[in-house]
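Novice: After the sequence you'll find the predicted model.
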Amino acid sequence: MSKPRKPKGRPVSGWLILDKPVDFGSTEAVGKIKWLFNAQKAGHAGTLDPLASGMLPIALGDATKTVPYVMDGRKIYEFTVSWGEERSTDDLEGEVTQSSTERPSEEAIRAVLPAYTGIIQQIPPQFSAIKIAGERAYDLARDGETVEIPSREVEVHRLTLLKAEKDRAFFEVECGKGTYVRSLARDFGRELGCYGHISELRRSFVAPFAEEMMVPLEELVELEKIEDRDERLAALDAFLVDTGEALSALPQIRITDDQAHRLRMGNPIILRGRDAPVSEPEAVAFAGGQLVAIGEVGQGEFRPKRVFN
C-alpha cells in the first residue's frame, strides 16, 4: 500500500489582504501569493475582474475554511461610469454594442439612484461567472452566444454619487454578496438614455477587513530580494491576519485547552457559566486566543462543525 503524498509547501495559515493591481486576475493573484508564501493551500474570497483593483482577501491554509464567511460580507466599491457607450462586457474590455451622443445631467443621475438602493432585481453581465446549463456565462459569451441570464435579488445598502462630469460620473456603493457593479453601470446608462460602462473600479472594503489592512502586491514581491529563505518567509508572514479575524461577526466562546482538545477530536463540550450562550446556530470557540472551531450551540453544548489546527 503506497504512502499518502506529503502536501507541498508550508502549513502556513492566515489571511493576506491583498491590494490587487489592475490587469492582474484573481486566480493569478492567488497563485502568486501561494508561491511567495510557499503555502500548501490558498484561495480567495470574492473575484475581482482584471480591470478592477483593490481588496482581494486571500486565505492560506486553515483560513480557507473561513472563506464562505468573508464571501457573505458587505463590500464597498468606488467606480467610474463613462457615458455614451454600452459594451459587451459592461466595462472597458468589451466591444461597443450601443452608443449615444446624449449625456445625463447631475440632477438626472441623482434622480435614478433610489431605484438602485435596497433589495433590487439585477441581471448579471453576459461576461460573468454565472452558470447557465452547467457552463459559465463568460465561456458562452466568448463563443459568440447570447444567453438569457435570469435576474436575481441583490442588496445595495448605500449608493452615492461622488462627482459628475460631462462624459463620466464617479460613485461609491456598499453592497451585499452577488452584486455586479458592471450591471449597475449598464442599467444606469439604459435608464438615463445615454448608455454607459465601467471605466474604473476599485474595491476598498470586504467585511470584516479594513482598508488599512491592504498590502500592495509590489511590496510583497520586493521581499523576494531577501536571499535568506527563513528571513524572507518571516517577513512575508508578518503581513498575515489571524484566521479568526474572518469570524469576528459570530458569537465568541472562550474555552480551556482541555476543551479545545475535545473539539479537535470532533467531540462536543459542555458550556458552563452564567454568560454561556443557550442557543446559537453558529459560534466560534477560542482557547488562549487561538481559533479552535466553528460550531453550533444547543442544550448546553458546543458541537463542532469545523475544527482548526
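Specialist: Nice, I can see it. Residues are numbered from 1 along each chain as shown.
Novice: From here on, just use CA atoms for contacts and neighbour counts.
Specialist: Will do.
Novice: check which helix or strand covers the closest residue to Ile76 other than its chain neighbours.
Specialist: Leaving aside its chain neighbours, Ile76 sits nearest to Glu174 (4.3 Å; criterion: Cα to Cα, 6 or more residues apart in numbering). Here Glu174 sits within strand 168-175, counting by DSSP states H and E.
Novice: So what's the gap between stretch 11-28 and the chain middle?
Specialist: Stretch 11-28 has its C-alpha centroid displaced from the chain centroid by 11 Å (Cα atoms, centre = their mean, to the nearest Å).
Novice: Buried residues, that stretch. List them.
Specialist: 12-22, 25-26 (16 or more other Cα atoms under 10 Å).
Novice: Stretch 95-103 now?
Specialist: Buried-residue list, stretch 95-103, by 16+ other Cα under 10 Å: Val96, Arg103.
Novice: what sits up against that stretch?
Specialist: Trp83, Gly84, Glu85, Glu86, Arg87, Ser88, Thr89, Lys166, Asp167, Gly193, Cys194, Tyr195 (Cα atoms under 8 Å, 6 or more residues apart in numbering).
Novice: cool, and stretch 37-45?
Specialist: With Cα under 8 Å, 6+ apart, stretch 37-45 has contacts from 7-12, 26, 30-31, 34, 56-61, 64, 67-68, 70-71, 233, 236-237.
Novice: Second structure follows, compare the two:
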Amino acid sequence: MQRRPLHGVLLLDKPLGLSSNDALQKAKWLLRAEKAGHTGTLDPLATGLLPLCFGAATKFSQVSLDADKAYEATLKLGQTTTTGDAEGEVLDTQPVSVTAEQIAQVLAGFLGLIEQKPPMYSALKHEGRPLYEYARAGIEIERPSRQVTIHSIDMLSWQADELRIAVRCSKGTYIRTLGEDIGRLLGCGAHLSALRRTASGPCQIGEAISLDALAAMTEAEREDMLRPPDSLLQEWPALRLEASEAARFLTGLRRRLLPRPATDLPHVRVYGPEPGAFLGSGHVTAGELIADRLLSPQEVQSLLAPAPGLAA
C-alpha cells in the first residue's frame, strides 16, 4: 500500500473488544497514513472516544493525554472480581440492599481531590514491565496511592444490581478502582461491567465516527473526517504572528511580545498571518513567547493547502 503524509486528528468511536492500538492500525490503514498515534489507551472492554493523531498532530498527543476525561460506567453491584471488571474471576458475591439516597450520598463523597491506588491489572510499569503481567503471574506489587480529581459524578440509572454513573475526572483516574470503591462503601461490593468514554478535553463522543462507518466511506470522505492538528489545543489562547515573526518562531527563536501580556501564559497555540497557518505551541513568560512544539515548514505548507477535511 502507498502510504502518504496526512496531518490531522480523527475522533474514533472505539468498538468493544478491540485494543486501542488495533483500532489505531485499522484507521491508519484505511487512511493510508504514514505516521499515526493514539492519545491514551482504552481497554478492549471499553468503548467510546479515542482521538487518533496523524502526522504533525502526533506532536500534540500529550495534550489529549493530560486533558480531563468523561465516562459513562455501568457497575455490577454485589459482586467483586479479581480484575475489578467483567473479565476477572468472581471473588465474592453479596446481597444488594441499598437505597437511592445511599447511592447519592456515596457518590457525593468522591467529589473533588481523592486518593486512588492504581489496580494491578493496569498498563502502569514496574521495572519495565506492565503491572498486568505481574498480576497474571500471581505477583502483587506495592503501588503507592496518587491523587486524582473527580469533577462530577452522577447517577444515570439504577435497577436492582446495576448502577450506571456519569463521571468527569482528571487524567489518570481509574474508573474500575472508582467502581470498586463505590461498591465497598455501599457494603455490597461491585465491579465494572461496561465503560464508555464520552469526552476528552474539548472532544466529544457525538463528533466521533466508528471504524465500520469509516470503512464504508470513499478515501476523500475519510480525509474529510480529519480535524486540523490544532483541534486538540482549542482550549488554549491563540497568538497570531506577522510573516517575519512567524518565520523566526519556526526556528525556535524567542520573541518579545508587544504589548506585553498582563500575565504569563503556560500554553498558547501560535499561528502565522495566513488562515490555517498553525505553527505550533508555546508559552509566554515575562513577556516573551517561547516555542514548545513546532511544526516543520513543510507541515505548515501542507496545512495552508489542505485536503477538504483539513481546512482550519
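Specialist: Noted; the coordinates are in hand. Just so it is clear, the model here is predicted, and its values are computed rather than measured.
Novice: Mind jotting down where the helices sit in structure 2?
Specialist: 20-31, 61-66, 100-108, 131-136, 175-186, 211-215, 219-224, 243-250, 297-304 (DSSP state H).
Novice: which of these is buried the deepest?
Specialist: Highest mean neighbour count among those (mean count of other Cα atoms under 10 Å): helix 175-186, with a mean of 21.
Novice: wait, doesn't the residue nearest to Ile76 of structure 1 sit right on Val156?
Specialist: Yes. Counting by Cα atoms under 8 Å, Glu174 of structure 1 touches Val156, with 6.2 Å between them.
Novice: The two - which one has more neighbours?
Specialist: Set side by side, Glu174 of structure 1 and Val156 show more neighbours around Glu174, with 21 against 18, by other Cα atoms under 10 Å.
Novice: Tell me the spacing between that one and Ala285 of structure 1.
Specialist: From Glu174 of structure 1 over to Ala285 of structure 1 the distance is 30 Å, taken as Cα to Cα, to the nearest Å.
Novice: now stretch 88-100 of structure 2: which residue numbers in structure 1?
Specialist: Using TM-score structural alignment, stretch 88-100 of structure 2 corresponds to residues 94-106 of structure 1.
Novice: okay, how far is it across that stretch, tip to tip?
Specialist: Stretch 94-106 of structure 1: ends 26 Å apart by Cα to Cα.
Novice: ditto for stretch 219-234 of structure 1
Specialist: 14 Å.
Novice: average distance between the strand holding Glu174 of structure 1 and structure 2?
Specialist: For strand 168-175 of structure 1, the mean deviation from structure 2 after alignment is 0.7 Å (mean Cα distance after the TM-score superposition for structure 1).
Novice: Give me the angle between that strand and helix 181-192.
Specialist: Strand 168-175 of structure 1 runs at 130 degrees relative to helix 181-192, counting by axes from the mean of the first three to the mean of the last three Cα atoms, to 10 degrees.
Novice: Quick check: of the contacts of stretch 95-103 of structure 1, which lies closest to Met214 of structure 1?
Specialist: Of all the contacts of stretch 95-103 of structure 1, Thr89 has the smallest distance to Met214 of structure 1: 27.6 Å, by Cα to Cα.
Novice: Relative to Val156 of structure 1, how far out is the closest residue to that closest one other than its chain neighbours?
Specialist: Leaving aside its chain neighbours, Thr89 of structure 1 sits nearest to Phe127 (5.5 Å; criterion: Cα to Cα, 6+ apart). According to Cα to Cα, Phe127 of structure 1 stands 21 Å off from Val156 of structure 1.
Novice: likewise Arg186 of structure 1?
Specialist: 16 Å.
Novice: cool, Glu93 of structure 1 as well?
Specialist: 25 Å.
Novice: cool, and Val206 of structure 1?
Specialist: 14 Å.
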